[in-house]
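[1] the following block contains a protein sequence and its predicted model.
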Amino acid sequence: MRKLLITISIIGGSLLLGACRKDFVKINTDPNTATSLNPQYLLSTVLVNSAYTYQDDAYMDKPGEAGRYFTKVRNEADDLFGWSSVTWDGYYNTLSLNYQLYNFAKTQHQGQYMAVSEILRAFNFSRITDLYGDCPYSEALQLKENANVHPRYDAQQDIYTDLLKRLTAANDSLANATLDVDKTYDIMYGGNLLKWRKFANALHLRLLMRISSKDKTAFTQMQDMLNDASRFPLFTTFEEEACIPYLGKTKSDSWPGGNLVNSVTETQKYKPSKELVDALLSLNDPRLPVWIAPVEQATGYTVDGNKYVGVPNAIPAPYDYNGGEAHISELAPLFFSNADPLLKASLMTYAEQCFILAEAAQQGGVTVKGETAQTLYEKGIRGSMGAYKIDGAAQDSYLKQPGVAYDGTLKQLIQQKWIAGFMKGFEGWFDNRRTGLPAFTLGPLSALRTIPARYLYPTLETSLNADNYNKAVATQGADKTTTLMWYLKK
């Protein structure tokens, strides 16, 4: 499987958009190169590229610090929010591969792969626009056909409108599909089209919640979906959520300490944050020992004598906090053994879906048959814990605790959604910038007085696609991390 993925990546790499690179105009002109490929061969690669990078970014890149899950204790610029521009080439490369998947499926009249490709398209394009705001969309991925090396930036509102339409169409297409997806190459769902539909609809809810404060029809669209559950099936258990396993089986090739990063020492730059560890401790959360390792030495600390110790963000000499690394927690062994079935790269979880519906119900935006905001909130917690094999008795005890027992506040709901989002993508950061919750501590050395709102556009865009870049900046606002994108503007 790994050899196959590498081979496909080489094929797909020649199709890299890179948003707007003149060097790619001449791609695929070799008459001896294969011009067709069965779509199932690309599916595995698109899935791996989508899920692994989403997981990597949640841990070893800016979203991990912005979501206050991690503190970077070496080369701390990301932790201090002194963010520089961020390339989007990897994201567009995945979309380019997915574009070929779609086109191969269309040529061969395989609608089931076209629909799956559309779902993955929505996931990856939503990630780009959620990170940057306006971005190349309608003119992206078409370099081979149109030789357009200067794709325009579409408005985020228009991108979202189109993504939501495509998710609806993909769900409907799979409902009527007469052909199967090859279970060998579908490493997420083993060819189960109903589960793909559930992922599409859960993702649909995520995007609607994202824009709910800006688009007054968002809750109405949610309600329309909920009113037709047979047409729009959703996750019913954590066992259906969108995730894939890691391929490694030993520490040397496992995530995050193996072949997906430079070396094990690279992971030593990232420590669990004080905000996360303290929240887990304060709530007697049974997920704490599953996620976080105890400190190596119980004596000799300087600040915190707890068994589990997180590092505050944006402080001087974070590597020396509490007396040094022997008195700071690491990630638990779970995250260094791909053989552990609990370690998976997630695109979207059942817990997240439950919290989205709980928030919508709490705000009076939707009603869910047989559910209340409280039951959905509790299902979100149970869904997260169940995925980590926390037993039912421990779940029951946790839900009865003061601070956890449902109180009807958005503050409590978002805190629990944030906890459940540990190592699950960007949602902790994105919910904070959307709601202001949890109320994160910035730290004394933070370069900003707010959590960043976005990534800076790639540096090369200012020269290789300057006209379209300038138009986007003129419309959206200055290319700064504090500039609000469309759905965050009041």
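    Perfect, thanks for sending it. Predicted model only: the values in this text are computed from it and were never measured.
[2] when you work out contacts or count neighbours from here on, use the C-alpha atoms and nothing else.
    OK.
[3] list the buried ones in stretch 211-231?
    Using 16 or more other Cα atoms under 10 Å as the test for burial, stretch 211-231 gives 211-214, 218-219, 221-223, 225-226.
[4] gap between the residue most central in space within the chain and G133?
    Per Cα atoms, centre = their mean, the C-alpha nearest to the average position across the chain is that of G425, at 3.1 Å. Distance, G425 to G133, using Cα to Cα, to the nearest Å: 18 Å.
[5] next one: A394
    41 Å.
[6] out of those two, which sits in the more crowded spot?
    It is G133, of A394 and G133, that has more neighbours when counted by other Cα atoms under 10 Å, with 29 against 13.
[7] and the comparison structure, right after this:
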Amino acid sequence: MLKKSYNYLVALPVLLLMAAGCKKGTFDINNVNPNLPLTVSSQFTLSAALTNVANQSYNSGYPDFANRYMGYWAFSGDYGGYGTEATYNTNTSFATSNWDNVYLTLENFRNIVDQSRVKGEEYYLGISKIMQAFQFQRLVDLYNNIPYSDALNGAKANYYPKYDDAKTVYKAIVGQIDSAISIIKGANSVTADNPGKYDVMFGGNMTKWLAFANSLKLKILLNMTQVSDGPAFITSELNGLTTADFMGAGVDAAVNPGYSNSALNQQNPMWQNVGFATNGTSPTTGNSFNRACSYSVNFYKNTNDPRLSLFYALNNNGVVKGRALGSEDGTEHNTVISAVGPGILASPTQSAWIMPACESLFLQAEAVQRGYLAGSAASLYQSAVSESFRIMGVSSPSTAAATYTAQPDTRVNFTSAPDKIQLIVLQAWAAYNMIDPIESWNNWRRLGVPADLPVSIYPGTTATHIPYRLLYPLSEYNSNSANVNAQGSINNMTSKIFWMP
């Protein structure tokens, strides 16, 4: 990985410094150029870094492939040239922003960590450590072994960082979250510098940050349920925690730096990707290219799910219709196959979900069902479904969720489901459509849910399952070749993430 030690998307403080540095009579050739500051204030870097995380969750080039792998999206019948992805014959140039840009954002959080340690900005330090853990988890889940201990060394940059064992990284970031929680809890709430409006996720509400930190920790831990020493580690790490320590109903981790419809690059990142131009009618390329997949459409229809017409838009005939991933049917035009729906595209100014309450509640339900936490898995499951209905805009979400889960269908009814964990994870898949497809992919790789997830039907496709991982990016083979080649021969269809059975 070519080491980059700079911030990006932090133009505001630079502009302020430019204004201050242009006063007559203040120029000194011996001074550092005020228009190119060596450091940027933590408050501005935090806003930019959190916004970048949102971009990496929804902009094109990041999770789009996972929406297709997990049966949420299909390719438009009005486009071609997608054979490489449709046959899963991807290469080192595929989805590389998930590596390159995530490491850049990690550098932003590293800068905050370095500055906040000096200045005593405990809240900034805690937040940044939590978000570093969030992003390192994402990297492990996509690539397995990654540069970790050598990756973020600031002025002592190692331009050829070694790769760390993925399980070691996982355990290290759990410890990093614990450290962040201790830092935040130990801060003096009167004297600590609260980020307030510069915290574009929780507005400086540190109680919510603590709940998010624990929810993220739970998300990481549950990925280890199938690892030989995983259950013991999970039990140890969750000791002393109760469901009250996690994000509950109504508490969404969502970023909004002030999205607006005044310009395309100011819209919510999902809207930029698969929404519309500022006129509200001209679809983006992503909107035209990504269409409803028949697998998910049929699941929602067969379970009488009121989210169907919210995940997907009505077609020209006034119904929701999908197509199979990889279909070459020339009659399946965009007038027939549904686009992304109004629940996902509520507004160009809507917040970008990082972890909605429903995700935390599904995680808690699984943890309780497995015996890692005390509580009622049935109640947590019910609340998770209700919260998914809420963020999707279902009317009277609690009532609608109660009606939905009361159906005599083992795919929705907790009481009648023979395998409660399978049900919880299946309904998490139903809820994470376009919201967190990476987590759905994790669950499929970990537990094989959904069990009947189809593969692409594109001509020439020989795969019997969807891919297990992404390949390391070309940038690594070009600039850090010794260390990436030390990982051996990587195959996206057979090489597993460490937590996979």
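    Ah, there it is. Every value quoted in this text rests on a predicted model; they were computed, and no experiment measured them.
[8] the residue nearest to the centre of structure 1 and Y54 touch, don't they?
    Yes. Between G425 of structure 1 and Y54 there is a contact at 5.6 Å, judged by Cα atoms under 8 Å.
[9] and for these two, which residues touch both?
    Residues touching both G425 of structure 1 and Y54 by Cα atoms under 8 Å, 6 or more residues apart in numbering: 346-347.
[10] so what corresponds to A472 of structure 1 in structure 2?
    Aligned against structure 2 by TM-score structural alignment, A472 of structure 1 finds its counterpart in Q487.
[11] doesn't that match fall inside a helix?
    No. Under DSSP: H, G, I helix; E, B strand; the rest coil, Q487 of structure 2 falls outside any helix and is assigned coil.
[12] so which strand or helix has the counterpart of I419 of structure 1 in structure 2?
    Aligned by TM-score structural alignment, I419 of structure 1 pairs with A430 of structure 2. According to DSSP states H and E, A430 of structure 2 maps onto helix 420-431.
[13] ok, which stretches of the stretch 201-350 of structure 2 are helices?
    206-222, 230-238, 269-274, 285-289, 294-302, 308-311 (DSSP state H, counting those that start in this stretch).
[14] show me what the shortest one is packed against.
    What that stands for is helix 308-311 of structure 2. Under the contact definition 3 or more Cα pairs under 8 Å, 6 or more residues apart in numbering; DSSP states H and E, helix 308-311 of structure 2 sits against helix 294-302.
[15] burial measure for Q401 of structure 1, as a count.
    Neighbour count of Q401 of structure 1, defined by other Cα under 10 Å: 12.
[16] no wait, L97 of structure 1
    Residues lying near L97 of structure 1 (other Cα under 10 Å) number 27.
[17] what's the mean deviation for the helix or strand hosting it versus structure 2?
    Assigned by DSSP H and E, L97 of structure 1 falls within helix 89-107. Taken over the aligned residues, the distance from helix 89-107 of structure 1 to structure 2 averages 1.0 Å (mean Cα distance after the TM-score superposition for structure 1).
[18] contacts for that helix next, please.
    Applying Cα under 8 Å, 6+ apart, the contact partners of helix 89-107 of structure 1 are 12-13, 15-19, 36-40, 42-43, 46, 49-50, 111, 113-114, 117-118, 120-121, 124-125, 128, 141.
[19] which is the next helix or strand following the helix holding A430 of structure 2?
    Next in sequence after helix 420-431 of structure 2, counting helices and strands by DSSP H and E, comes helix 437-447.
[20] how far off centre is that following helix?
    Computed by Cα atoms, centre = their mean, to the nearest Å, the chain-centroid distance of helix 437-447 of structure 2 equals 12 Å.
[21] list the helices and strands that helix packs on?
    Packing partners of helix 437-447 of structure 2 (3+ Cα pairs under 8 Å, 6+ apart): helix 64-69, helix 420-431.
[22] packing partners of the last one?
    What it means is helix 420-431 of structure 2. helix 357-370, helix 377-392, helix 437-447.
[23] list the buried residues in stretch 442-454 of structure 2.
    442-450, 454.
[24] just stretch 299-312 of structure 2 next, same as before
    For stretch 299-312 of structure 2, burial by neighbour count (16+ other Cα under 10 Å) applies to 300, 303, 305-312.
[25] one more: stretch 264-275 of structure 1?
    Those would be 264, 267-275, for stretch 264-275 of structure 1 by 16+ other Cα under 10 Å.
[26] burial count for V368 of structure 1?
    Using other Cα under 10 Å, the number of residues around V368 of structure 1 comes to 16.
[27] roughly how far does it sit from K411 of structure 1?
    Taking Cα to Cα as the measure, V368 of structure 1 falls 21 Å from K411 of structure 1.
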